[in-house]
Each structure stands twice: as C-alpha cells, then as structure tokens.
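S.K.: turn this into a model:
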Amino acid sequence: MKNLVLCVTFNVLFFIDTAYSTVQIQAIDRNIHYLPRENFKLVCNVTYSKDDPTPEVRWMRDGTAVTAVDGLKARAKVRWDSHNHLSILTVEGAKDEDAGNYSCIAFDKDVELMRDNVRAARPLTVKTARNLNFVEEEKLRITCKPNREASIYWVFQSPGIG
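M.R.: You can find the predicted model right below:
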C-alpha cells in the first residue's frame, strides 16, 4: 500500500492598523514661568513621517491627564496646529496650584510612542521695605519660604529699573 503525503502551506497575512516609522516630540521651552491670573502656553513640536497618520497628543500634569485635574480641566485648552505640527496647551487664568511637571505625549491608540516634559512654575518675589537700610559690604539676610518644592535662584532688581 502506498502512503499518500500531502503537503500544504499556509500563507498568513498580518495586518497592522498603524505602524509609525518615526515619531519625535520635543518641548519648545522646558521651563515656563507664568504670572497669576494670566494665561500661559506649553508647546510641543511633533515630527513624524509624511506617510504616517498624525499621532494623538495628550497632555498630563504630574502624571494625571490635564482633562482630569480638578481646577485645571475647565481652564486647560489643547489645540493642534497642523501647519507647524505643534500641540499647544493653554492654561487660562493661571493659579499657584497650576505649577508642576507637564508632559506632552504622542500616542498611537493607547500605546505611548514618545514624550517630553515641561516644568511650569510661578516666579516667587520677595518684597522688602522701601526704607530698608544696610551698610555696603555688610551682610543682608532675606528669607524666602516657598509653599511647594521649588528651585530657587535670586535676581536683584534695583528700584529704579522696571
């Protein structure tokens, strides 16, 4: 009796919904200083291959989506500038609690492709009395107590300037 051997090959096709070849995201300015009650903007440049679809960009503050942060979600507006490939987060009527570490993140569906970070902070000012007197070359002590973790640097501005 002869044995019959049948060889069958299967061709399997795999389809990938979206495959990004390269996506880069870069904050235009990584440190933003804002003033209370004024608007401030955070901007990220998103570059990708012209053959790829536009990636979705989401903004987060301290690990939480800006759309989910109480007190911020009603004042945070995200805009996509398709001509310049920019994602722009505008925070209206800035408050002290808007300070933090923001991230602009490019996604393909729910898969993170790339991110960059921006630190937003309100500059602290220390006011001294106008009639403060001190002797040149003697020590002057000014105390600054921020209400949150902060990087502090001092800038002297003479009363006659600005």
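
S.K.: use CA for all of it now, contacts and neighbours both
M.R.: Will do.

S.K.: contacts only, for the residue nearest to residue 78 when sequence neighbours are not counted.
M.R.: Distances taken as C-alpha to C-alpha, 6 or more residues apart in numbering place residue 89 nearest to residue 78, at 4.5 Å, with adjacent residues excluded. Going by C-alpha atoms under 8 Å, 6 or more residues apart in numbering, residue 89 touches 41-43, 59, 76-79.

S.K.: quick one: neighbours of residue 47, just the number.
M.R.: Neighbour count of residue 47, defined by other C-alpha atoms under 10 Å: 16.

S.K.: now for it: which residues touch it?
M.R.: Contact criterion C-alpha under 8 Å, 6+ apart gives 23-25, 85 as the residues in contact with residue 47.

S.K.: residue 44 now?
M.R.: 25-28, 86-88, 104, 116.

S.K.: element containing it?
M.R.: For residue 44, the enclosing helix or strand under DSSP states H and E is strand 40-48.

S.K.: to compare with the earlier structure, here is another sequence to fold:
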Amino acid sequence: MKYHHLVLLCFALISIFCTKSAYSKVTVLNQAGEPIKRTIHFTVKKSLQLKCESDEIGNITWEKGGKSVEKLDELKGRYELKDNKTILIFKNLKDSDVGNYTCAVNNNGNKIAHYTVSLHTATSSKWGVRVSKNSNVVEGEKLTIKCEIRGDLTLNWLYKNTTSGDNYTTIPDEKGRVKLKDYYDEERKVNVTGGLLIIEEVDMGDRGEYICIGKSADGQQYNMTSTVRIKDKYAALWPFLGICAEVFVLCAIIFIYEKKRNKTELEESDTDQSPEQKNTPDHGKETNLRHRQ
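M.R.: Below is the predicted model:
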C-alpha cells in the first residue's frame, strides 16, 4: 500500500507539472488591458502601451525583429520600460516603428516563453505585400523583384506566362533558373524570407505575371502582381539601322538626280546656239573686203 500511494503521488506531481507547462503562456495586453491576438494598429505621433503577462517566472525582455529595443538607435528617447520591464511604452510613434515586437521570459539566460505581436500604422493596414506593378528588363540582363511586406507573413511566389496562356506555376521552377533569396528590411529591422525574386539572365520566355503572396498566421492572405516585360537586346539597333538605310537611299536619290541634271545641262549647252552667233564671222570677212576695195 505504501508503494501504491507513492506511485499515485508521483502521478499527481507529474500531472500538476504537465498541466502547468501546458497552460504556461505569455500574453501581451494593449492599453485597455485586452489581449492582443497578433496585430495592433497605431497612429503616427501618438503613444502606445504594451503589457507583458506570463505564467512563467523570469526576466522580461522586449525585442524587435530579434534585437533588444534597448539597443535600437531609432527608438532612443521614444520608449520607456516600467514595472520590471513588463510594460513597454512608445512615445511619438513613427512609421519606422512598424514591425514585430516580442515579449520574452528569460530564466538563467534561456528564453523559456515568448509572444510576438505585429505593429502596423493605420495606413499600412491597407496592404500586406507590395511589389512594383511593372518591371522592364532587357534580354540577357538580371531581373530582380522585391516583395515588401507588412506584418509577420509567409511568402510564396506564382508565375504565369501571358504569351502561352499557361496556368500559374509555383516559383522556383524545376529548371532552377529562378531563385528566391532573403533580404533585411532596414525600416522594420527584420529579415524577409524569400522576399527577393532573381533571374540572372532573362529570356523572352520569362515575360509574364509574377505574383507575391503573403499569408499570416491567422489565415489572412495578401497578394500583388508585377507584370514583367522583356525587351529585345537588339531593339535599339533596328531603329538605328532603319535611319541609316533611309539616309543611304536619300543620298542615292540626290546623287542620281544631280548626275542626270548635270548631264542634261551639258547637252543643252552644246546644242543651244542661235543662227546669228553662227553667221557673225562671215559678216566680218565681207566688211573687211569692202574696206580693201
């Protein structure tokens, strides 16, 4: 019986421990004390307060894009940490404050729990992803399309060849010519995974529509299309050759016309003599004979 009670006690302790671990969490509250699911919108030049609550015991730290807010130069003088850093207050908010902010609980140097919220401005809430609507590139050159995002989004790319009329295909394709690379967003201080679409040497088959699709954790989806036009690398040569041909033809016409005109004038000068001019020497001889007589 003693062992039986001991086993039950062990199961009870394990159950309590597991229950605590299952329900231990970090919650971020807004200024009204309401939990923030994932996203909060703010107004520029206003203030904002975030509060971190956790079932775990440890030191609270606030990060933006993986970097401590205390080490960000753009936030210097515009934020305040209160109540053992559980409260983060923003002052004189700017557009550059958009980004992902994480409340983390640390114990003995280890991050044991965390929660991330995305801050957006009132205007940035109108879009999630953004690319240039039109991209023009010369055949053989490098094509780069950058997909900007707002919020914590997972990116995917689709492509459709508008000439052939094929359906949309996922990028990168099997040929491996199209590559997706990450880039660092200087404004929001975050890495954007797969945000750059790169083709080293484009050809005519690469023209079409490229769609950047961003999907959030709560199921919201954003997309924007960039239409790519490929120019023939000899496109600038054809007009030049056409102009040269026109100049050559014009010069040839002028040369032929002038040659014919000079020939006609020469012939007219040889045949155009009046009868008076031809008899003038005979009258002179007759006059001289009369004087001699």
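
S.K.: still contacting in structure 2, which of the contacts of residue 44 of structure 1?
M.R.: For those, the contacts that persist in structure 2 are 25-27, 87-88, 104, with contact defined as both residues aligned by TM-score structural alignment, their matches' C-alpha atoms under 8 Å.

S.K.: out of the residues you listed, who's nearest residue 123 of structure 1?
M.R.: Looking at these and their distance to residue 123 of structure 1, the nearest is residue 27, at 20.1 Å (C-alpha to C-alpha).

S.K.: now do the helices in structure 2.
M.R.: Taking DSSP state H to define them, one finds helices in structure 2 at 2-23, 237-271, 275-292.

S.K.: the shortest one: how far from the chain's middle?
M.R.: Centroid separation between helix 275-292 of structure 2 and its chain, computed with C-alpha atoms, centre = their mean, to the nearest Å, is 99 Å.

S.K.: name the nearest residue to the residue nearest the centre of structure 2, ignoring sequence neighbours.
M.R.: To find the centre residue of structure 2, average its C-alpha atoms and take the closest one (C-alpha atoms, centre = their mean): that gives residue 146, at 2.7 Å. The spatially closest residue to residue 146 of structure 2, leaving aside those adjacent along the chain, is residue 196, at 4.8 Å (C-alpha to C-alpha, 6+ apart).

S.K.: residues touching that neighbour, list them.
M.R.: Neighbour list for residue 196 of structure 2: 144-147, 180-183 [criterion: C-alpha under 8 Å, 6+ apart].

S.K.: what's the distance between it and residue 284 of structure 2?
M.R.: Separation of residue 196 of structure 2 from residue 284 of structure 2 (C-alpha to C-alpha, to the nearest Å) stands at 103 Å.

S.K.: follow-up on the earlier one: pull out the buried members of the contacts of residue 44 of structure 1.
M.R.: With neighbours counted using 16 or more other C-alpha atoms under 10 Å, those contain these buried positions: 25-27, 86-88, 104, 116.
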